[in-house]
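> My questions are about this predicted structure, shown below with the sequence.
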Amino acid sequence: MIGLTEIRRIIPHRHPVLLVDRVSEVDPGRSITTLKAVSGREPCYAGGADDAYPIGLLLESWAQSAVLLTRWANPNPDVLADKVELISGIRDVVLHAEVFPGDVVEHHVELVREVEDAAILAGHSLVAGRKVLEIGSFTMARRGVDVLRPEGVA
C-alpha cells in the first residue's frame, strides 16, 4: 500500500484538490484500487457535514485514480513540466448510493485501452462492499500545458 507522499510523486494534485489517500493495489498498465476517506473536515463541508459527498468530487476522486494508473510508469508531479490529463468524455455513469462523511470509498479502475496521448478506462467505487458508483467509459487525453494557455500569455 502506498500513501500520500508516493501519490504526490506520481500526479501533480495537492491539498485541497488531492482526493486520493492511498493506493491499495496496482497492476501497472492494467488496473488500480485506491482509497478515499471522506471527512467532515473537507472544504465542501464548511457549512456542516450532514450532506452527501458531492458527486462531482466523487467523480474527481475516481478520475485521479485513473490518472494514477496511466501515470504509474511515467510520473508527472509537476504539471507545468510535462503534459496534463484532460477528461475528454465520460459515459454510462450510475450513482448507486450516496457517500457521507465517515465513509471510505474504494475506487476500482481498469485500463481498457491506451494509445500515445489518450486512454480509455472504466470501473466502479465501493463503500463497505456496496457499489456506490459505476463508470462505463472514461476517456482522457494528454496535452502539453502550452495548448491550455490563452494566446499571448506566457
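Right, received. Where do you want to start? Residues are numbered from 1 along each chain as shown.

> When you work out contacts or count neighbours from here on, use the C-alpha atoms and nothing else.
OK.

> Spatially central residue in this protein, please.
By CA atoms, centre = their mean, the mean C-alpha position of the chain lies nearest to Q64, the distance being 1.7 Å.

> Which residues are in contact with that residue?
Contacts for Q64 (CA atoms under 8 Å, 6 or more residues apart in numbering) come out as L18, L19, V20.

> which SSE is the first one in?
When you say that, I think you mean L18. Under DSSP states H and E, no helix or strand contains L18.

> can you give me the strands in this protein?
Secondary structure of the chain (DSSP state E): strands at 22-27, 31-37, 83-95, 104-115, 118-127, 130-144.

> Pipe these into a markdown table and attach mean neighbour count and distance to I7 per row.
Below are the strands of the chain laid out as a markdown table (neighbours: other CA atoms under 10 Å; distance: least, CA to CA, whole Å):
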| stretch | mean neighbour count | distance to I7 |
| --- | --- | --- |
| strand 22-27 | 16 | 8 |
| strand 31-37 | 22 | 10 |
| strand 83-95 | 15 | 16 |
| strand 104-115 | 20 | 15 |
| strand 118-127 | 21 | 19 |
| strand 130-144 | 18 | 19 |
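
> Comparison target, given below:
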Amino acid sequence: MSQTLSVAQVKELIPNRFPILYIDKVTALKAGKEIIAQKQITYNEDFCQSQPENPHMPGTLVLETLAQAGSILILKSPEFLGATAYIGGINNAHFYEFVRPGDSLELRFSITKLKGNVGTADAVATVEGKVVADCVFTFIVGTK
C-alpha cells in the first residue's frame, strides 16, 4: 500500500462536507483491497459539544467514519471509477472504548468479498493500536 490522499482529494471523491466529513487523510490505499485513514478528534467537534461532561465520539459516528473510508476505497478502485457506493448493511458491530478529544482514530476497511456490484468488508477502528470498534459492512456500488 502506498497511495495517500489529502482531505482536499477526499472531498473530490465523496460528497460529505462539514460538519459530516470525518476523514482527515488517507495514509494508505490499495485499490480494490484495503484503505487506512485517519480522523483527529478535537473538543471542538459538534458531537463533543452536545455532551460536555463526557465528551466522546458516538459509536454510530465511528461507524460512519469507517463507511466514509470504505467509500473512498471503493471509488478509487479502477472498476468503479465514477460510480457511487452505498452501505447495504452493518453486521456484528462492537464498541469497546470511547473515542475522546485528543485521540487519533485510525480506520481500516478491507474488502473481503466482491461479487458483481455487491461486497463485504471488515472494518476496524483503533486508537493507539487498541481496537475501539469493529464491524462487517455489506456495500453496494451503484451504476456509473
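Structure received. Owing to the predicted nature of the structure, the values given are computational and were not obtained by experimental measurement.

> still on that earlier bit, highest neighbour count among the contacts of Q64 of structure 1?
For the contacts of Q64 of structure 1, neighbours were counted using other CA atoms under 10 Å, and V20 has the most, 26 neighbours in all.

> residues touching it, list them.
L4, T34, L35, K36, S61, Q64, S65.

> at 10 Å what do you get?
Contacts here follow CA atoms under 10 Å, 6 or more residues apart in numbering; on that basis V20 of structure 1 touches 3-4, 7-8, 13, 34-38, 60-65, 68, 105-107.

> Check which residues of the longest helix along structure 2 are buried.
If you go by DSSP state H, structure 2 has its longest helix at helix 59-75. Residues 59, 62-75 are the ones in helix 59-75 of structure 2 that count as buried (16 or more other CA atoms under 10 Å).

> what's the angle from it to strand 34-40?
140 degrees (axes from the mean of the first three to the mean of the last three CA atoms, to 10 degrees).

> ok, average deviation of helix 59-75 of structure 2 from structure 1?
Superposing on structure 1 places helix 59-75 of structure 2 at an average distance of 0.6 Å from its equivalents, by mean CA distance after the TM-score superposition for structure 1.

> and that helix, how far out from the chain's middle?
3 Å (CA atoms, centre = their mean, to the nearest Å).

> any idea how far L75 of structure 2 is from the alignment partner in structure 2 of L86 of structure 1?
Aligned counterpart of L86 of structure 1 in structure 2: Y86 (TM-score structural alignment). As judged by CA to CA, to the nearest Å, Y86 of structure 2 and L75 of structure 2 stand 11 Å apart.

> Touching both of those two, which residues are there?
Common neighbours of Y86 of structure 2 and L75 (CA under 10 Å, 6+ apart) are V141.

> hang on, the match of L86 of structure 1 packs against T143?
No: counting by CA atoms under 10 Å, Y86 of structure 2 does not reach T143; the two are 11.1 Å apart.

> what number of residues lie near the aligned partner of R9 of structure 1 in structure 2?
Taking TM-score structural alignment, the alignment pairs R9 of structure 1 with E12 from structure 2. Close neighbours of E12 of structure 2, defined as other CA under 10 Å, add up to 10.

> Next: the one 4 residues further on.
Counted with other CA under 10 Å, the neighbours of N16 of structure 2 add up to 14.

> Quick check: it touching V7?
No: N16 of structure 2 lies out of contact with V7 (CA under 10 Å); the separation is 11.2 Å.

> Give the residues shared as contacts by the two.
Common neighbours of N16 of structure 2 and V7 (CA under 10 Å, 6+ apart) are Y22, I23.

> now V20 of structure 1: how far from S125 of structure 1?
V20 of structure 1 is 12 Å from S125 of structure 1, where distance means CA to CA.

> what do those two both touch?
T34, L35, S61, W62, V105, E106, H107.

> and the fourth one, what pairs with it in structure 2?
Using TM-score structural alignment to pair residues, one finds that W62 of structure 1 aligns to L66 in structure 2.

> Name all residues that make contact with its match.
22-23, 35-38, 60, 106-109, 122-125, 133-135, 137.
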